[in-house]
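*Asks:* just coords:
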């Protein structure tokens, strides 16, 4: 006699409420960052490696309070013309794992698809822009 297969796990009301709350947090994050380009596992390499200039990527989780603060600081940087992407680590798990993202937020600077620097400083636009400008000066391609 074969054992019965386990019954499928049904989402509980608590699970459904949690998913709805997470979606509201994602929507709020997107509303906070209209100038940041959302990327995922499928298009990260094309967006980053395909750009010959400096690309800044914020790795975040929608529920993370400090991520919202960092995103608010990155928004004026992106609006001023810098290429700034945002990657939701809970949806793009392969890319987050590839860069060993273990805490949020994480701000990384790439050039020609290569990781060049990791930001670890105040969550203020002026500090982030200064950090990007310092790194970009040393990364310019010869003309």
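*Replies:* Thanks, I have it. It should be emphasised that the depicted structure is a prediction, and the values quoted were computed from it without experimental measurement. Numbering: from 1, shown residues only.

*Asks:* only C-alpha atoms for contact and neighbour calcs from this point on.
*Replies:* OK.

*Asks:* just give me the neighbour total for residue 103.
*Replies:* 11 (other CA atoms under 10 Å).

*Asks:* meant to ask about residue 43
*Replies:* Neighbourhood size, residue 43 [other CA under 10 Å]: 10.

*Asks:* any idea how far it lies from residue 83?
*Replies:* From residue 43 across to residue 83, the span is 15 Å (CA to CA, to the nearest Å).

*Asks:* now do residue 16
*Replies:* Distance from residue 16 to residue 83, by CA to CA: 36 Å.

*Asks:* between those two, which one's more packed in?
*Replies:* Legend: neighbour count by other CA under 10 Å for residue 16 and residue 83, higher for residue 83 (18 against 11).

*Asks:* let's bring in a second model and compare:
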């Protein structure tokens, strides 16, 4: 399962109302570290898509959602479960670190 994009208009439906945990990548096209982490998130989505959804929010195109969750640095990776923000990671991290940080949602 590949990552998918969401917008300010669809964030509630795509993320907060999801039946499973959702990892949200707040990113922008001009952000170098965002481009570094993107292929890792695609891999995570392929490997763990049955346990967690991976959704991307372009902060330039969807500033309302980013502002609502206090995103000031990108990439910011937020995990939402049952409509609540339960974990936040700021910056690009290597895959082993992301898997470790997310293991409670991937088990």
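*Replies:* Arrived safely, thanks for sending. Model, not experiment: these values are computed from the prediction.

*Asks:* which parts of structure 2 are strands?
*Replies:* Secondary structure of structure 2 by DSSP state E: the strands cover 4-5, 22-27, 53-58, 76-81, 84-90.

*Asks:* most packed of the ones you listed?
*Replies:* strand 22-27 (a mean of 26; mean count of other CA atoms under 10 Å).

*Asks:* tell me the buried residues in the top helix by length along structure 1?
*Replies:* Among the segments of structure 1 that qualify as a helix by DSSP state H, the longest is helix 13-32. By 16 or more other CA atoms under 10 Å, the buried positions in helix 13-32 of structure 1 come out as 25-26, 29-30.

*Asks:* I'd like these as CSV, with distance to residue 131 of structure 1 appended.
*Replies:* As requested, those are exported to CSV (distance: CA to CA, whole Å):
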residue, distance to residue 131 of structure 1
25, 28
26, 27
29, 23
30, 24
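
*Asks:* residue 39 of structure 2 matches what in structure 1?
*Replies:* Alignment note (TM-score structural alignment): residue 39 of structure 2 maps to residue 72 of structure 1.

*Asks:* quick one: stretch 12-26 of structure 2 aligns where in structure 1?
*Replies:* Aligned by TM-score structural alignment, stretch 12-26 of structure 2 falls on residues 45-59 of structure 1.
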